[in-house]
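Trainee: sequence first, predicted coordinates after that:
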Amino acid sequence: MEIMMAMYFLALLFAFVVPFAMWAVPTYFSFHARQRSTIRVSATMSAIFTSIGALGVLAWTAVDDFNDYPGYTCTLRDGYVPDGLPDDWFPPVTSSPTDSFPPTIGWSSGLEIFPVGMRCSYWVTDNPEFMITTHSHWLYTLVFYGLIGIAVLQIIRAVRANRTAG
């Protein structure tokens, strides 16, 4: 069993190290290159890979909602009765707390750009004006917009590569 876990983590490590290296190498060369053409090519490659990484973060937040059933992320993140809704209004848990919401809770989910991730909205079906909204972790937003910022910086560097040899 331990060997299988080690193989699993080795595969995960490979899946994260290779894309990181594909991004880090051109980024490194774009900052340490001496010739204008090398700066342009490496900065352009870095911008492309960084943009792909930002889209990957966005896709990661979106695909997570449809793992098992619509609303999977919302139930996993917020539990049987989300924080902010009074527990005593709903029946007790009859199965796994992350299987679904009580039938008296209406909910919707959707992808949002700021903050990046899944937005889950809940309301009591008997009292629709009582509504709460939860959002994905702030780290998704930080990573997504950080990568977008790096991509924009590299595009600017590729267009304005005025550094010469020496």
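Mentor: Okay, I see it. Numbers count the residues shown, from 1 in each chain.
Trainee: contacts, neighbours, all on C-alpha from now
Mentor: Fine.
Trainee: packing partners for the lengthiest helix in the chain?
Mentor: The helix that spans the most residues within the chain, counting by DSSP state H, is helix 2-32. Helix 2-32 makes packing contacts with helix 36-63 when contacts are defined by 3 or more C-alpha pairs under 8 Å, 6 or more residues apart in numbering; DSSP states H and E.
Trainee: please compare the first structure with the one that follows:
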Amino acid sequence: MYKVEAIANYFIEKGVAVDYPLNQIILQKLLYYAYGWGLVMSDREKLFDAPIQTYACGPVIFKIYHQLKHLGMEELEDPIPRFRSFIFENLLAPRLNPKNKRDKRVIIFLDAIWREYSGLSPIYLTASLLAEGTPWDKLKKKYGRVANGTNIDDQMLIDYFLPLKKKQEQLL
């Protein structure tokens, strides 16, 4: 399991490297898809250490949200530090190491998530995560509304992503 900042930083740095900087909404959605797909592609192994939670605009990782909310909808160009330090901020930013065998496999997986979802608009991504049958939608129906900060448990994500995986496998 990785620090969520390391996964977020991979996407942020990838966006900068390919001249397609992300905003916070797209980053949150990429993290959601990476976590959900990761659960069903790795036999329920969690990709990162932070829970997926509900928010009015869909699923979020509040640990990342709270670190970036001061930026609003600005493009993300700098990595998220693990600790706040004005002197060593970039040195403390958790990152994946492409020379590490395990990290390299995760990078290949994250690149697939990037190819599939990064080009979609924030409006489309948000709508797709709030759509009928999604974990967010199921929680809304269960409680009549979605309270901010409600954990979306891993089993709900597996129940949502596993049929998508099976459908994708049938197409191959």
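Mentor: Now that the structure is in, tell me what you want to look at. All of these numbers come straight from a predicted model, not from anything done at the bench.
Trainee: TM-score for these two?
Mentor: TM-score for the superposed chains, counting by TM-score structural alignment, normalised by the length of structure 1: 0.21, backed by 62 aligned residues with a C-alpha RMSD of 5.5 Å.
Trainee: after the helix or strand where residue 112 of structure 2 lies, which helix or strand is next?
Mentor: For residue 112 of structure 2, the enclosing helix or strand under DSSP states H and E is helix 101-117. If you walk from helix 101-117 of structure 2 toward the C-terminus, the next helix or strand you reach (DSSP H and E) is helix 122-130.
Trainee: what packs against the following helix or strand past that next one?
Mentor: Elements were assigned by DSSP H and E; along the chain past helix 122-130 of structure 2, the next helix or strand is helix 135-143. Packed against helix 135-143 of structure 2, as judged by 3+ C-alpha pairs under 8 Å, 6+ apart, are the following elements: helix 122-130, helix 154-171.
Trainee: kindly calculate the angle that the last one makes with helix 135-143.
Mentor: An angle of 130 degrees separates the directions of helix 154-171 of structure 2 and helix 135-143 when computed by axes from the mean of the first three to the mean of the last three C-alpha atoms, to 10 degrees.
Trainee: what about residue 111 of structure 1, which SS state?
Mentor: Of the three states, residue 111 of structure 1 takes strand under DSSP: H, G, I helix; E, B strand; the rest coil.
Trainee: list the buried residues for the longest helix of structure 1?
Mentor: The neighbour-count check on helix 2-32 of structure 1 (16 or more other C-alpha atoms under 10 Å) flags 23, 26-27, 29-30 as buried.
Trainee: for these, which one is nearest residue 112 of structure 1?
Mentor: Distance to residue 112 of structure 1 across those (C-alpha to C-alpha) is lowest for residue 23, with 25.8 Å.
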